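1. Need the 3D shape of this:
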Amino acid sequence: MIHPHTYIHPNAKLATNVKLDPFTVIHQDVEIGEGTWIGSNVTIMEGTRIGKNCRIFPGAVLGAIPQDLKFNGEKTYVEIGDNTTVREFVTINRGTVDRYKTKVGNNCLIMAYSHIGHDCVIGDNCIMSNNSQMAGHVIMGDWAIIAGVCAVHQFVHIGQHSYIAGGSLVSKDVPPYIKAVRTPLSYGGVNSVGLKRRGFTLDKINHILDIYRIIYTKNLNISQALEFIEEEFTASDERDEIITFIRESGRGVIKRYAKGSVEED
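-> Model (predicted):
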């Protein structure tokens, strides 16, 4: 299962049934779970942990040191969960002292030429489409999707079950369950198609839609809108997730689209 033209450092730990194609390099202190396939010309560097049944396509570089001038050689990691696919020429950098690791969850698809910077945390079942670039310290919730050729600013938080349209510049936080579209990036409604695919009932989707109508269409400021939602809406996991996300936003959440608007950062 290991081609003779592949280099594996003696202290790398490979489980059973790992398949390594030719011209791949496995550095020291690497762990790879059983059933994982590593394509040709892949470089897996120190501190990388790859789960079971993953597929790493040719040209990927996992675990390179962070592109951060403050990095001082500290022991940090890249962790990739089970059943995750990393396509051609993806780069995923190790963490820094902020989190000490960059993490990609289970059942994710990271498409070709994408970059995940240091200290990012990608949830389970996420999709990051071709040539999208993620700066350091980004958090991406479960089931979120980033379409192609997006650029995500450092420290941005992307909520679970959200969808970001292709070609977007993401400099503000994107709340859960919504579509983020247009330029500047704006609220584009609830991600109802995605929610239906994941088993959300129509009642739950309408509940989420009613919450976002208060936030984005009732001419209330954020504090007023959240207070109104807490007082008037029945408690639910979705309601509490939205409220908590917006209250804890570090960069501020995206706004409703206004024709002729200019984004101020």
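
2. can we go C-alpha only for contacts and neighbour counts from here?
-> Noted.

3. and stretch 143-160, how far apart are its ends?
-> Taking CA to CA, to the nearest Å, the first and last residues of stretch 143-160 lie 6 Å apart.

4. Helices of this protein, residue ranges please.
-> 192-197, 202-217, 222-232, 237-247 (DSSP state H).

5. Hey, what's the angle from the second one to helix 237-247? Just curious.
-> By that I understand helix 202-217. Helix 202-217 and helix 237-247 are oriented at 20 degrees to each other (axes from the mean of the first three to the mean of the last three CA atoms, to 10 degrees).

6. chain center to helix 202-217, what's the gap?
-> 24 Å (CA atoms, centre = their mean, to the nearest Å).

7. same deal with the first one?
-> Taking CA atoms, centre = their mean, the mean C-alpha location of helix 192-197 is offset from the chain mean by 19 Å.

8. Which strands or helices does that helix pack on?
-> helix 202-217 (3 or more CA pairs under 8 Å, 6 or more residues apart in numbering; DSSP states H and E).

9. buried ones in the helix it packs on?
-> Residues 204, 205, 207, 208, 209, 211, 212, 214, 215, 216 are the ones in helix 202-217 that count as buried (16 or more other CA atoms under 10 Å).

10. circling back to that earlier point, export the helices of the chain as TSV, with columns for distance to residue 95.
-> TSV is the format used below for those (distance: least, CA to CA, whole Å):
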stretch	distance to residue 95
helix 192-197	31
helix 202-217	34
helix 222-232	33
helix 237-247	24
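
11. Between those helices, which one is closest to residue 132.
-> Nearest to residue 132, of all these, is helix 192-197, at 20.0 Å by CA to CA.

12. what residues does that closest one touch?
-> Helix 192-197 is contacted by residues 161, 177, 202, 205 when judged by CA atoms under 8 Å, 6 or more residues apart in numbering.

13. Contact partners for the closest residue to residue 11 other than its chain neighbours?
-> With CA to CA, 6 or more residues apart in numbering as the measure, residue 28 is the residue that lies nearest to residue 11, at 5.7 Å, once sequence neighbours are left out. Neighbour list for residue 28: 8, 9, 10, 11, 12, 45, 46, 47 [criterion: CA under 8 Å, 6+ apart].

14. Please generate a structure for the following sequence too, so the two can be compared:
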Amino acid sequence: MTHPYTYIDPNARVAPNVKIDPFTVIHGDVQIGEGTWIGSNVTIMDGTRIGKNCRIFPGAVLGAIPQDLKFAGERTTVEIGDNTTIREFVTINRGTTDRWKTKVGNNCLIMAYSHIAHDCLIGDNCILSNSVQLAGHVVMGDWAWIAGVSAVHQFVTIGQHAYIAGGSLVSKDVPPYIKAVRNPLSYGGVNSVGLKRRGFELEKINHILDIYRIIFNKGLNTSQALEFIEEELTASDERDEIVTFIRESGRGIIKRFTKGATEED
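-> Next up, the predicted model:
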């Protein structure tokens, strides 16, 4: 299953049925799970862990050291879950002492020319469209989707089931279940289409809509809105997740779009 023009370090742990195309280089401290395919001209560097049934397309570079001047050669990792596809020329860097790893979950699609920097944690079933650029320490919840040619600031958190429109500059946290659109990036409603596709019932989607109407449309500040939600709305996993996400936001959440707003606002 390995082409003679491929180099595999004898210390690498590669499952027997992994298929590796020519001109790929696999370093020593690497693990690759069963059923994975590695295309041509891929470089898999020390510290990379790849799960089962993944597809790594030509030109990808996985496990390069962080582009972080504080990095001093620590033993860190890149971890790729099962059934994940990594398209052409994607780069994923190892972690630093902050989290010691960069992680991409199961069933993800990382499209061509995307970059995932050190210490990013990407959940399951996530999609990064072409040329998405994640700075260090970004966290994405399960089922989050970032459309093409978007850039995400370091330490940003993106909630599960969130959708971010193409060409976005993401400098604030994006709460779960919503669409983030426009420039500057703003609340664009609940991601109802995505939620329906994933089996959310209409009643639950409407409940999420009610929560975000209070946060963005009722004229309350964030603290007042969260207190109102907890006092007036029926308890649910979605309600508690949204409230906790906003309370724990390190960078503050995106705002409702206001005509004439600027990024500085």
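
15. Superposing both, give me the TM-score.
-> Scored against TM-score structural alignment, normalised by the length of structure 1, the superposed chains reach a TM-score of 0.99; 265 aligned residues with a CA RMSD of 0.6 Å.

16. Which pair of the contacts of helix 192-197 of structure 1 spans the longest distance?
-> 161 and 202 (15.4 Å).

17. hang on, the earlier thing: which one of the buried residues of helix 202-217 of structure 1 is nearest to residue 20 of structure 1?
-> Of the buried residues of helix 202-217 of structure 1, the one sitting nearest to residue 20 of structure 1 (CA to CA) turns out to be residue 205, at 44.1 Å.

18. which residue sits closest to the closest one, ignoring its sequence neighbours?
-> Distances taken as CA to CA, 6+ apart place residue 192 nearest to residue 205 of structure 1, at 6.5 Å, with adjacent residues excluded.

19. Next: residue 238 of structure 2.
-> Using CA to CA, 6+ apart, the closest residue to residue 238 of structure 2 is residue 208 (7.0 Å).

20. So residue 181 of structure 1 is in contact with residue 168, correct?
-> Yes. Between residue 181 of structure 1 and residue 168 there is a contact under CA atoms under 8 Å: 7.4 Å.

21. Counterpart of the residue nearest to residue 11 of structure 1 over in structure 2?
-> Using TM-score structural alignment, the partner of residue 28 of structure 1 in structure 2 is residue 28.

22. burial measure for residue 227 of structure 1, as a count.
-> For residue 227 of structure 1, the neighbour count with other CA atoms under 10 Å is 11.

23. scratch that, residue 173 of structure 1 is what I was asking about
-> 24.

24. got the contact list for it?
-> 156, 157, 158, 159, 249, 250, 251, 252, 253, 254.

25. now do 6 Å
-> By CA atoms under 6 Å, 6 or more residues apart in numbering, residue 173 of structure 1 lies in contact with 156, 157, 158, 252, 253.

26. Excluding chain neighbours, what is closest to the last one?
-> Same thing as residue 253 of structure 1. For residue 253 of structure 1, ignoring the flanking residues on the chain, the nearest one in space by CA to CA, 6+ apart is residue 173 at 4.4 Å.

27. so what corresponds to that neighbour in structure 2?
-> In structure 2, residue 173 of structure 1 lines up with residue 173, judged by TM-score structural alignment.

28. correct me, but residue 254 of structure 2 touches residue 171?
-> No. Here residue 254 of structure 2 does not reach residue 171: they are 8.3 Å apart, not a contact under CA atoms under 6 Å.

29. Quick one: residues contacting residue 56 of structure 1.
-> 38, 39, 86.

30. How much space separates it from residue 153 of structure 1?
-> Residue 56 of structure 1 is 26 Å from residue 153 of structure 1, where distance means CA to CA.

31. Check residue 216 of structure 1 too.
-> Here residue 216 of structure 1 is placed at a distance of 23 Å from residue 153 of structure 1 (CA to CA).

32. same deal with residue 178 of structure 1?
-> From residue 178 of structure 1 over to residue 153 of structure 1 the distance is 19 Å, taken as CA to CA.

33. Likewise for residue 232 of structure 1?
-> 34 Å.

34. Which one's more surrounded, the two?
-> residue 153 (19 against 10).

35. what does the more buried one align to in structure 2?
-> In structure 2, residue 153 of structure 1 lines up with residue 153, judged by TM-score structural alignment.

36. Can you name the residues that contact its match?
-> Listed by CA under 6 Å, 6+ apart, the contact set of residue 153 of structure 2 reads 135, 170, 171.

37. run the last query once more with 8 Å
-> Residue 153 of structure 2 neighbours (CA under 8 Å, 6+ apart): 134, 135, 136, 138, 169, 170, 171, 172.
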